[in-house]
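S.K.: sequence plus the predicted model coming up.
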Amino acid sequence: MPGKVSPDDLLAHVFGRTGEADESVLQGPAYGEDAAAIAVPEGTLVVSSDPISLAASEVGILGVHIACNDVATSGADPRWLTVVLMLPEPDEAILESITRDLDEAAADLGATIVGGHTEYVDALERPLLSLTAMGVGEFVPTGGATPGDRVLLTKAAGIEGTAILAADFGDELGIDSEVLERAEASLSELSVVPDARVLREYATAMHDPTEGGVVAGLYELAHASGVRLEVDREVIPIREETRQLCDAAGVDPLRIFGSGALLATVPEDDVDAALADLEEAGLEAAEIGVVLEGEPALRIGDEAIDEPVEDALYPLWADADAEE
């Protein structure tokens, strides 16, 4: 089954194998952290890499936003990108479509694609895209949440997953065309760069809920910070088109790809100011939980989450591949 490598395997085989130690590395590989931070003369260079392989539609747009979001949620403005693009076969139309989307999405964020690699790999069944994003700023970790902080979520749960469901499975789910149109329009809301620019002035920690959705993002934030999170499921914003698509597909909207939303922990005294600034910037947000002392743990309503979360869309792709 596709998905992230387990925290235990990362600890055993990845995090300790980073070559020569370098004192300029302020944040290296760690569970739940969105990006690395490196001290440079201009400040702190924030770097993040992310692949995207399963979404078939508008993969270039998704790829740029996923990579740049991780830099933004770590406190920097994304400025530079490298792109590795592998295609299953020579197809000029697909190459044209993906690179056009890469160009437009990067330009929209004010970022520049500075290099990369492109090739054809016949072992692939669909395009594989991997991007590295970089920017300079003041680093904000995932692991900075402090007991007493409040947990904020911008926009809503499952924005990216909603767009993917509509684009990849919409024809099979029997959903009204107007709902599908709104869901597909979610693709234009995947950037959390504006959200992060507001919240980095207040946040002790920020995290981008991607694979596994809001639940996975909260779990990773709790474990990175060494804290206990108590979250009220009933106040987590979920849009109507997300609910309808998830109900039709039989998946939990809190467990589908969540790019487009930003999780942040903010000191209690700063919550009102942070929410007001987000509203002034035209961004919806909600206070959804609290940070408590204790062993790393996550509780959402009556549900205790005690292991990493698999994204609910993976089985749908597996079933679609099996039927082909």
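M.R.: Perfect, thanks for sending it.

S.K.: going by C-alpha atoms from here, please, whenever you check contacts or count neighbours.
M.R.: Noted.

S.K.: and the helix or strand hosting residue 194, what does it pack onto?
M.R.: Secondary structure from DSSP states H and E places residue 194 in helix 193-199. With contacts defined as 3 or more Cα pairs under 8 Å, 6 or more residues apart in numbering; DSSP states H and E, helix 193-199 has these neighbours: helix 59-73, helix 271-280.

S.K.: put this beside the first:
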Amino acid sequence: MVKFSNAFIEREVFKMLGVRDNSVTLGPGIGEDAAVIRINNSYMAVHTDPVTGSSNLLGWLAVHVAANDIATRGIRPRWFLVTLILPVDYGENDVVNIMRQINDALIEINASLVGGHTEKSDAVTRPIAVTTAIGIGSRFIRTGGLRTGDVIVMTKYAALEATAVLVSDFRGRLMNVLSEGEFKEATSLYRMVSVVNDALAAAEYATSMHDPTEGGVLQGLLEMAYSSGKLIIINEDNIPVLPVTRRVLNAFNLNPLTVLSSGSLLIGVGENDAAKLIGKLRDMGINASIIGKVTDGEPGVVVKGRSGEQFFRGDLTIPDGVIEMWLSGNTSEGSKA
């Protein structure tokens, strides 16, 4: 999936949204993970997302990617609808394999599939899943809620999703790079792509939450900065990256800050609450660390690295190297899940 620029979406798409509805508490916005609709004294979070790249992990990612966007509102995802559009050479066994992944992912987060659609079409050459996720809560958190003086806490590690996808869909190109043990470790990372537990635990302290997907941690930070009207300053050395992830990404000359990163959660939190939040997450077995701070300035992200610092404007769209590889069609394992 290649996204249109945020500037285009904001300039053209957001002006064509139908009639105004006063029940819509939070509608479309750059970086805002889910719409929020007020129903009596509760808030319903709704989100839809496609998975258009990974074939081998399609069902698993279809649930977790959408679930994460509800959870970043501080609301538990409960109900899902999935549309599957499959190439014409797919058979019933292929559908069963995808549905098995969907079922396993739903069980993991204690959620239900309540509807959807399945078809084969000559319009696609790879399977596509489009998922709608829904949850209801008593309050919600915005992506655009950062305050001056907040710090940015990140859970787990950058590029977990990219690592798992690359060893699944491009395994042949890594045969001479990874040991058997490293293959096993990298393959298992798909089990870490959910941030539902991270987000629900962080909701007590968070001023803002966002899960980085396409474009990685950097894109996620840019969207937080842009939607909040703030400048985020991060130290690249503080962003945790697993050694096996570095080995996998180095084989494709990819940057861990700019590739698929479902599994990590970016949290804005007051500096005085950061230690409590990190302690709570670590008690749950979730790695968490401070990677940067929020200040006033032109909305965007300053990345401080060993070779200096670089400013990225908040409205930039970061190209994702893994998605570009999918678009080339040069996978090593074929197209079926």
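M.R.: Sure thing, it's come through. Please read all numbers here as calculations on a predicted model, not as lab measurements.

S.K.: so where in the second structure does the following helix or strand past the helix holding residue 194 of the first structure end up aligned?
M.R.: Next along the chain after helix 193-199 of the first structure, taking DSSP H and E as the criterion, comes strand 205-207. Counting by TM-score structural alignment, strand 205-207 of the first structure falls onto residues 208-210 of the second structure.

S.K.: before we move on, the earlier item: and the helix holding residue 194 of the first structure against the second structure, how far off on average?
M.R.: Here helix 193-199 of the first structure, set against the second structure after superposition, deviates by a mean of 0.7 Å using mean Cα distance after the TM-score superposition for the first structure.

S.K.: list the contacts of the match of strand 205-207 of the first structure.
M.R.: Stretch 208-210 of the second structure has contacts (Cα atoms under 8 Å, 6 or more residues apart in numbering) with 31-33, 69, 72-73, 141-146, 199, 220, 224, 265-269.

S.K.: for stretch 142-150 of the first structure, same thing?
M.R.: Outside stretch 142-150 of the first structure, the residues that touch it by Cα under 8 Å, 6+ apart are 32-34, 74, 204-207, 221-227, 265-268, 271, 287-293.

S.K.: now do stretch 232-242 of the first structure
M.R.: Here stretch 232-242 of the first structure has contacts from 153, 155-159, 162, 179-180, 182-183, 253, 286-289, 300-301, using Cα under 8 Å, 6+ apart.

S.K.: how about the helices in the stretch 51-200 of the first structure?
M.R.: Secondary structure of the stretch 51-200 of the first structure by DSSP state H, counting those that start in this stretch: the helices cover 59-73, 92-109, 159-169, 177-184, 193-199.

S.K.: who does the first one touch, helix- and strand-wise?
M.R.: It refers to helix 59-73 of the first structure. Of the remaining helices and strands, those touching helix 59-73 of the first structure by 3+ Cα pairs under 8 Å, 6+ apart are strand 43-52, strand 76-87, helix 92-109, strand 128-137, helix 193-199, strand 205-207.

S.K.: name the stretch among those that sits most buried.
M.R.: Of all these, strand 205-207 has the most neighbours on average by mean count of other Cα atoms under 10 Å, namely a mean of 30.

S.K.: tell me which helix or strand comes right after it.
M.R.: Going down the chain from strand 205-207 of the first structure, the next helix or strand is helix 213-225, by DSSP H and E.

S.K.: in PyMOL, how would I select the buried members of the contacts of stretch 142-150 of the first structure?
M.R.: Selection command for PyMOL covering only the buried members of the contacts of stretch 142-150 of the first structure, criterion 16 or more other Cα atoms under 10 Å:
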select buried, resi 32+33+34+74+204+205+206+207+221+222+223+224+225+226+227+265+266+267+271+287+288+289+290+291+292
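
S.K.: ok, the aligned partner of residue 250 of the second structure in the first structure - how many residues close by?
M.R.: In the first structure, the residue matched to residue 250 of the second structure (TM-score structural alignment) is residue 247. Here the count is done by other Cα atoms under 10 Å, and residue 247 of the first structure has 13 residues near it.

S.K.: and residue 247 of the first structure, that one's in a helix?
M.R.: Yes - the assignment for residue 247 of the first structure, made by DSSP: H, G, I helix; E, B strand; the rest coil, places it in a helix.

S.K.: any idea how far residue 162 of the first structure is from it?
M.R.: 11 Å (Cα to Cα, to the nearest Å).

S.K.: check residue 34 of the first structure too.
M.R.: With Cα to Cα as the criterion, residue 34 of the first structure and residue 162 of the first structure are 22 Å apart.

S.K.: does residue 297 of the second structure touch residue 228 like I think?
M.R.: No - judged on Cα atoms under 8 Å, residue 297 of the second structure makes no contact with residue 228 at a distance of 11.2 Å.
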